[in-house]
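>>> sharing a model that was predicted from the sequence below.
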Amino acid sequence: MKRKQSIKPVSEDPMPLIIGVMGGAGSDIPAHFLDRATQLGEEIAAEGRIMITGACPGLPLAATQGAFKKGGPLSVFLPPLVLMSMLINMVLQHSPTTC
């Protein structure tokens, strides 16, 4: 597949393209869909674009792994409930009453 050369590299682009990857987060996703999501992440990274995901397992994780493998810039969006859960766990782990 030949790449189009019309997209500017991120270093020359004052407003780089941000691509959102959302999708199934279940554990029963067929392997070929996970492979395609990984390939998608690799392509996003190869183009130097910024990828955002919902920070969940499944297709978003596969895309993130693909982008990471190619060294692409990543930006992960944590839904508020996930962030709150992480903060509560951090506080509980470092609380003097739980040590």
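Cool, the structure landed.
>>> going by C-alpha atoms from here, please, whenever you check contacts or count neighbours.
Fine.
>>> burial measure for Leu61, as a count.
Using other CA atoms under 10 Å, Leu61 is surrounded by 23 other residues.
>>> what segments of this structure are strands?
Applying DSSP state E to the chain gives strands spanning 18-21, 50-53.
>>> take the one below as the second:
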Amino acid sequence: MWQEQKGGNSDKCKICLDGAKLFRCEKCQSFFHENCHLPPVDTKRNGWRCTFCTVDSLPRSQQRYRGSEVLERQMEPEEKLKCAFLFLKVYSPLENDVFL
């Protein structure tokens, strides 16, 4: 279940490192602002998990596409989620070592 936090001293958004109104992932216990997270936190949903945890729980796909195929097809929801995951990895100061 997601949990609204009012910004204690140790509670900071994993993306921007600020406090205030934060939501907690039920799996990893990380905090996020509603609009710092991609996709934005669904504040009406119980059992919310962040994109990091959601992608981590996906089965590993070995499907490959040529560049021309990728440009001609619509992205599946799982692929959009993986794009959001990469954006979060890049923008999170705690996670941006993904490319090192």
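Nice, I can see it. These numbers come from a predicted model, not from an experiment.
>>> TM-score for the pair, please.
Remark: TM-score between the superposed chains equals 0.25 [TM-score structural alignment, normalised by the length of structure 1]; 44 aligned residues with a CA RMSD of 3.8 Å.
>>> could you single out the most deeply buried of the strands of structure 1?
The highest mean neighbour count among the strands of structure 1, using mean count of other CA atoms under 10 Å, belongs to strand 50-53: a mean of 21.
>>> what is the strand or helix carrying Leu88 of structure 2 packed up against?
Here Leu88 of structure 2 is covered by helix 77-91, with elements defined by DSSP states H and E. Packing contacts for helix 77-91 of structure 2, counted by 3 or more CA pairs under 8 Å, 6 or more residues apart in numbering; DSSP states H and E, involve helix 51-56.
>>> so after the helix it packs on, what's the next helix or strand?
Note on helix 51-56 of structure 2: by DSSP H and E, the next helix or strand toward the C-terminus is helix 67-72.
>>> any buried residues in that next one, and which?
For helix 67-72 of structure 2, the buried set under the neighbour-count rule, 16 or more other CA atoms under 10 Å, is empty.
>>> again with stretch 34-45 of structure 1
Buried, per 16+ other CA under 10 Å, within stretch 34-45 of structure 1: 34, 37-45.
>>> just those now: which is nearest Thr53 of structure 1?
Distances from Thr53 of structure 1 to the buried residues of stretch 34-45 of structure 1, taken as CA to CA, are shortest for Gly41 (10.6 Å).
>>> hang on, the earlier thing: mind putting the strands of structure 1 in CSV, distance to Gly66 of structure 1 included?
Formatted as CSV, the strands of structure 1 follow (distance: least, CA to CA, whole Å):
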stretch, distance to Gly66 of structure 1
strand 18-21, 12
strand 50-53, 11
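>>> so which of those gets nearest Leu83 of structure 1?
Evaluated over the strands of structure 1, closeness to Leu83 of structure 1 peaks at strand 50-53, with 14.0 Å, by CA to CA.
>>> which helices and strands does the closest one pack with?
On a contact count with 3+ CA pairs under 8 Å, 6+ apart, strand 50-53 of structure 1 meets strand 18-21, helix 31-46, helix 59-69.
>>> between helix 59-69 and the longest one, find me the angle.
Regarding helix 31-46 of structure 1 and helix 59-69, their directions subtend 40 degrees when assessed with axes from the mean of the first three to the mean of the last three CA atoms, to 10 degrees.
>>> please verify my assumption that Phe31 of structure 2 contacts Arg24.
Yes: using CA atoms under 8 Å, Phe31 of structure 2 is in contact with Arg24, at 4.4 Å.
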